[in-house]
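K.L.:
Quick one: sequence and predicted model below, then my questions.
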Amino acid sequence: MAQRPERRKSALGAAHPIEHQNSQPTEPGERGAVDSRVVVQPIVTKEEQAERQVRDGRTAKPKVQPKGSFYADEDVLERIRAAWFHTPTTAAEREASFSDFLREAALDRMLRRENTYNDGKPFPVVASGKIARGRR
């Protein structure tokens, strides 16, 4: 019977998986050798990365969907949810989600008011902090 060949040993076999060999002090009191191949990159947030991509012309500005909400009595909210939920999914007017349903309703109302009160043109933009919160 043929004898098995001897196992090859890896140069990394004795290395610790977490501690890098160059991170160990080489002499007492010395901090540690620095590997010249290691490049430390600053932490970049997703927003900063998106801004850089837009600035460099690599991609379009990211689409942001700010949240909007409203207050209503529970029975009104139940009727609104029920109107969307019980519309057959095969109906042409059924939106894909409840959020789409609410957005379409608000857009319809917005267009009617622009046509009635502003000759069909958009109203001037109002920052979200300018509108008072809560019930009136």
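P.N.:
That came through, no problem.
K.L.:
contacts, neighbours, all on C-alpha from now
P.N.:
Fine.
K.L.:
Break down this structure into its helices, ranges please.
P.N.:
46-56, 74-85, 98-117 (DSSP state H).
K.L.:
mind checking which of the ones you listed is nearest residue 133?
P.N.:
helix 98-117 (17.8 Å; Cα to Cα).
K.L.:
Near residue 102, how many other residues are there?
P.N.:
Neighbour count of residue 102, defined by other Cα atoms under 10 Å: 16.
K.L.:
Let me know the distance separating it from residue 88.
P.N.:
Distance, residue 102 to residue 88, by Cα to Cα, to the nearest Å: 17 Å.
K.L.:
cool, residue 107 as well?
P.N.:
In terms of Cα to Cα, residue 107 sits 22 Å off from residue 88.
K.L.:
Over to residue 78?
P.N.:
17 Å.
K.L.:
Over to residue 68?
P.N.:
26 Å.
K.L.:
So between the two, which is more surrounded?
P.N.:
The neighbour count for residue 68 versus residue 88, taken as other Cα under 10 Å, is higher for residue 88 (10 against 7).
K.L.:
residues contacting that one?
P.N.:
For residue 88, the contact set (Cα atoms under 8 Å, 6 or more residues apart in numbering) comprises residue 94.
K.L.:
One more to weigh against that first structure:
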Amino acid sequence: MSEPLEHSATLFDLEPVESATPKPAARVEDPKEQDGEAAEQGALDIGIAIPTPFSEPEVDEEVEAEAKEVNEDVLQHPESAPRKHPNKVSFYQEPEDTARLRGAVLHTMVAEGHRSLSQFVIRAVMKEVQRLEEKYNDGKPFPAVAANEMPQGRPQR
């Protein structure tokens, strides 16, 4: 191992060292005192970009009126409002089966073209729905059922 440096104590000396030539004190100027060109020049000297003032965009009265009408309709009939995402459906599943499902989706995404777990589940479920419709309802869709019309809670055994 190497010996510690003898002058290591001076490496961490934090006392200020007097400069040989004193620096003149910087004069702080009020930007209001400078004219516009001088203020711009001073800012450019140190590389600061001067932002352009923000201006409000022009308002199209026709577009605004249409948007207000759509908003009123959505407030009065929220069930018919367009959604960003489809309804979320949840179900219970054993953790081992969920892990197996995720594994199947992940390892076949490229080969089967699944972009997500949701897409995989939707395709699988709708394929089974179609099979049931063909088998029990002459291939026609069953009547729609709302979420609150389904039996709730654990199934009876």
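P.N.:
Looks like it arrived, so ask away. Since this is a predicted model, take the numbers as computed values, not measurements.
K.L.:
Mind telling me the TM-score for this superposition?
P.N.:
Overlay of the two chains. TM-score (TM-score structural alignment, normalised by the length of structure 1): 0.53; 85 aligned residues with a Cα RMSD of 2.9 Å.
K.L.:
before we move on, the earlier item: next, format the helices of structure 1 as TSV and append distance to residue 128 of structure 1.
P.N.:
Output for those, formatted as TSV (distance: least, Cα to Cα, whole Å):
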stretch	distance to residue 128 of structure 1
helix 46-56	21
helix 74-85	23
helix 98-117	16
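K.L.:
Show me the one of those that comes nearest residue 126 of structure 1.
P.N.:
Comparing the helices of structure 1 by Cα to Cα, helix 98-117 comes nearest, at 13.9 Å.
K.L.:
Next, work out how far apart the equivalent of residue 97 of structure 2 over in structure 1 and residue 68 of structure 1 are.
P.N.:
Counting by TM-score structural alignment, residue 97 of structure 2 corresponds to residue 76 in structure 1. According to Cα to Cα, residue 76 of structure 1 and residue 68 of structure 1 sit 18 Å apart.
K.L.:
Show where stretch 127-134 of structure 2 falls in structure 1, residue numbers please.
P.N.:
Under TM-score structural alignment, the match for stretch 127-134 of structure 2 is residues 108-115.
K.L.:
Residues in contact with the matching stretch: which ones?
P.N.:
120-123.
K.L.:
I'd say residue 95 of structure 1 and residue 102 touch.
P.N.:
No: using Cα atoms under 8 Å, residue 95 of structure 1 makes no contact with residue 102, being 9.4 Å away.
K.L.:
Between the helices of structure 1, which one is closest to residue 8 of structure 1.
P.N.:
Closest among the helices of structure 1, once you apply Cα to Cα, is helix 46-56, at 44.9 Å.
K.L.:
The match of stretch 127-134 of structure 2 vs structure 2, mean deviation?
P.N.:
Once fitted to structure 2, stretch 108-115 of structure 1 is off its aligned match by 0.3 Å on average (mean Cα distance after the TM-score superposition for structure 1).
K.L.:
List the buried residues for that stretch?
P.N.:
By 16 or more other Cα atoms under 10 Å, the buried positions in stretch 108-115 of structure 1 come out as residue 113.
K.L.:
just to revisit the earlier point, any chance of JSON lines for the contacts of stretch 108-115 of structure 1, columns neighbour count and distance to residue 72 of structure 1?
P.N.:
Formatted as JSON lines, those follow (neighbours: other Cα atoms under 10 Å; distance: Cα to Cα, whole Å):
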{"residue": "120", "neighbour count": "12", "distance to residue 72 of structure 1": "28"}
{"residue": "121", "neighbour count": "12", "distance to residue 72 of structure 1": "29"}
{"residue": "122", "neighbour count": "12", "distance to residue 72 of structure 1": "26"}
{"residue": "123", "neighbour count": "12", "distance to residue 72 of structure 1": "25"}
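K.L.:
Need these in TSV (columns: distance to residue 53 of structure 1).
P.N.:
Shown next, in TSV, are those (distance: Cα to Cα, whole Å):
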residue	distance to residue 53 of structure 1
120	36
121	33
122	31
123	32
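K.L.:
Relative to residue 38 of structure 2, how far out is residue 123 of structure 2?
P.N.:
Distance from residue 123 of structure 2 to residue 38 of structure 2, by Cα to Cα: 67 Å.
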